[in-house]
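Chemist: here's my sequence, what's the structure:
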Amino acid sequence: MQEQPRRQSRIQRKNRETILTAALREFSARGFAGTTIDQIAEAAGLSKPNVLYYFQSKDAIHTELLRGLMDLWLGPLRDMRAEGDPADQILAYARRKLEMSRDYPQESRLFANEVLQGAPRLQPILGGELRELVEEKSALIALWIAEGRIAPVDPHHLLFSIWALTQHYADFEVQVRAVLGPDHDPYAEAEVFLDQLYRRMLRVQPRE
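Modeler: The predicted model follows:
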């Protein structure tokens, strides 16, 4: 009979979350190569052996963070539905991605660092679950175009542009805030700009 995994105690769960939170901060700032178990342990306020009790290696911590991040990252795209107005659905997706850049900047930078390194720990997801989801939603966008409900655009590059224009505010937040200055709310202003940009792009032009 296979032994069932033991349930973690409240303290064990708390320690795991503390380690993951500290590791996220270190990885997003230093990248994978620039981060050590010793740095994670110090940031978590735990000993190195204590960290290694919960995670066998730095790679194991990084992989768990990325898996959790991808679940979070794919959620808004999964929520794009065939029902409702197509432009509203696409704008809701762009808006949610912008909100995630605002609310999860460290996670965004963790993902960006991984991709810049060739995504060695994300390739199965990028070429599998993400690709399948993008194909599904691209087919939906293509259907809306064929029905004349939105203007013709390349569905894949429409999604790529949303990723680029929203994640920029997290990955280059220091630059954005330095350029705009302290009197601006970059995320509120970006939401207005993206709404205007994509509504104009997707609006079907009347036939003359």
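Chemist: okay, CA-based contacts and neighbour counts for the rest of this
Modeler: Noted.
Chemist: quick check: closest non-adjacent residue to V115.
Modeler: For V115, ignoring the flanking residues on the chain, the nearest one in space by C-alpha to C-alpha, 6 or more residues apart in numbering is L122 at 8.0 Å.
Chemist: quick check: that neighbour touching L66?
Modeler: Yes - counting by C-alpha atoms under 8 Å, L122 touches L66, with 7.5 Å between them.
Chemist: out of these two, which sits in the busier spot?
Modeler: Taking other C-alpha atoms under 10 Å, L122 and L66 do not tie; L66 has more neighbours (20 against 17).
Chemist: who touches the strand or helix carrying the more buried one?
Modeler: Taking DSSP states H and E as the definition, L66 sits inside helix 58-78. Contact with helix 58-78 is made by 20, 23-24, 27, 32, 36-37, 55, 93, 96-97, 107, 110-111, 121-122, 130, 133, 137, as judged by C-alpha atoms under 8 Å, 6 or more residues apart in numbering.
Chemist: list only buried entries from those residues.
Modeler: Listed as buried from these are 20, 23-24, 27, 32, 36-37, 55, 93, 96-97, 107, 110-111, 121-122, 130, 137; burial here means 16 or more other C-alpha atoms under 10 Å.
Chemist: what about H157, neighbour count?
Modeler: 11.
Chemist: how far does the helix holding L66 sit from its chain's centre?
Modeler: With C-alpha atoms, centre = their mean, to the nearest Å as the basis, helix 58-78 stands 8 Å off its chain's centre.
Chemist: now the most centrally placed residue in the chain: how far from R149?
Modeler: A centroid search over the chain (C-alpha atoms, centre = their mean) returns W73, at 3.8 Å, as the residue closest to the centre. Separation of W73 from R149 (C-alpha to C-alpha, to the nearest Å): 27 Å.
Chemist: this one as well, want them side by side:
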Amino acid sequence: MSSIRERNTALILRAASEEFAEKGFAATKTSDIAAKAGLPKPNVYYYFKSKENLYREVLESIIAPILQASTPFNPLGKPNEVLSAYIHAKVRISRDLPFASKVFASEIMHGAPHLSAEQVEQLNAQARHNIACIQSWIDSGQIAPIDPHHLMFSIWAATQTYADFDWQIASVTGKAKLDDADYAAATQTILRLVLKGCAPDA
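Modeler: Here you go, the predicted model:
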């Protein structure tokens, strides 16, 4: 029974991510989510109770890996290793969870109306921690004296764009869909730009 529940909730979450990403929260219909999941509409309410709860579950499904991606940040860690691990993780999120990433980006752009105060604080606290680590590396001369806030913003933008603007990127590259080689090339490009840019001044 639990396997059926897990299968159905996974189907509904994926379908909801796609619908919310394409149409936004207000325009998305529960019936469309059910149809995309290949399940009866009552199943959506059985597992998630309401569209609002389902939307929040989609957000939670992306917030957890976003927070997990910051695990390597440690003032005692080596900057190149920490930043490399973080960038790899962030590109993987864009590759593996593109629809949930778009939903999250839209939520942030609209002022995070559906995020709880606890979730907002978790995200902000993690960002402050990461920025403090970067500042400690700057203070110790391990990386160049750049603004740590804008370094983080730049990494977010460079990695998140492969989820938010995947259609445009695929169109420009002439592909129907990005493949693993594209994400690998993106990761290596971002790594080179960030790590070379963070190298201590001669």
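Chemist: how about the residue nearest to V115 of structure 1, what's its match in structure 2?
Modeler: With TM-score structural alignment as the criterion, L122 of structure 1 lines up with L115 in structure 2.
Chemist: what span of structure 2 is stretch 150-169 of structure 1 aligned with?
Modeler: Residue span in structure 2 matched to stretch 150-169 of structure 1, by TM-score structural alignment: 143-162.
Chemist: could I get the contacting residues of V134 of structure 1?
Modeler: The contact partners of V134 of structure 1, by C-alpha under 8 Å, 6+ apart, come to H156.
Chemist: for I146 of structure 2, give me its contacts.
Modeler: Here I146 of structure 2 is in contact with 138, 198 (C-alpha under 8 Å, 6+ apart).
Chemist: so C133 of structure 2 is in contact with N74, correct?
Modeler: Yes - judged on C-alpha under 8 Å, C133 of structure 2 makes contact with N74 at a distance of 6.1 Å.
Chemist: which one's more surrounded, those two?
Modeler: Higher neighbour count among C133 of structure 2 and N74: C133, with 20 against 17, using other C-alpha under 10 Å.
Chemist: what sits against the counterpart of P98 of structure 2 in structure 1?
Modeler: Correspondence of P98 of structure 2 to structure 1, assessed by TM-score structural alignment: P105. Applying C-alpha under 8 Å, 6+ apart to P105 of structure 1 gives the contacts 170-171.
Chemist: mean distance between the longest helix anywhere in structure 2 and structure 1 after superposition?
Modeler: Secondary structure assigned by DSSP state H gives helix 2-27 as the longest helix of structure 2. Aligned to structure 1 and superposed, helix 2-27 of structure 2 gives a mean residue distance of 1.9 Å (mean C-alpha distance after the TM-score superposition for structure 1).
Chemist: what's the angle from that helix to helix 51-69?
Modeler: 110 degrees (axes from the mean of the first three to the mean of the last three C-alpha atoms, to 10 degrees).
Chemist: following element in sequence after helix 2-27 of structure 2, please.
Modeler: Following helix 2-27 of structure 2 in sequence, per DSSP H and E, is helix 30-37.
Chemist: residues touching that following helix, excluding its own?
Modeler: Against helix 30-37 of structure 2 from outside (C-alpha under 8 Å, 6+ apart): 11-12, 14-16, 19, 40-41, 43-44, 51.
Chemist: state the span of structure 1 onto which that helix is aligned.
Modeler: Taking TM-score structural alignment, helix 30-37 of structure 2 hits residues 37-44 over in structure 1.
Chemist: report the buried residues of that stretch.
Modeler: In stretch 37-44 of structure 1, counting by 16+ other C-alpha under 10 Å, buried: 37, 39-41, 43-44.
Chemist: for stretch 63-70 of structure 1, same thing?
Modeler: 65-66, 69-70.
Chemist: now do the end-to-end distance for stretch 142-156 of structure 2.
Modeler: Per C-alpha to C-alpha, stretch 142-156 of structure 2 runs 22 Å from first to last residue.
Chemist: how much does the helix or strand where W163 of structure 1 lies stray from structure 2?
Modeler: W163 of structure 1 belongs to helix 155-171 when elements are defined using DSSP H and E. With the two structures superposed, helix 155-171 of structure 1 lies on average 0.8 Å from its match in structure 2, counting by mean C-alpha distance after the TM-score superposition for structure 1.
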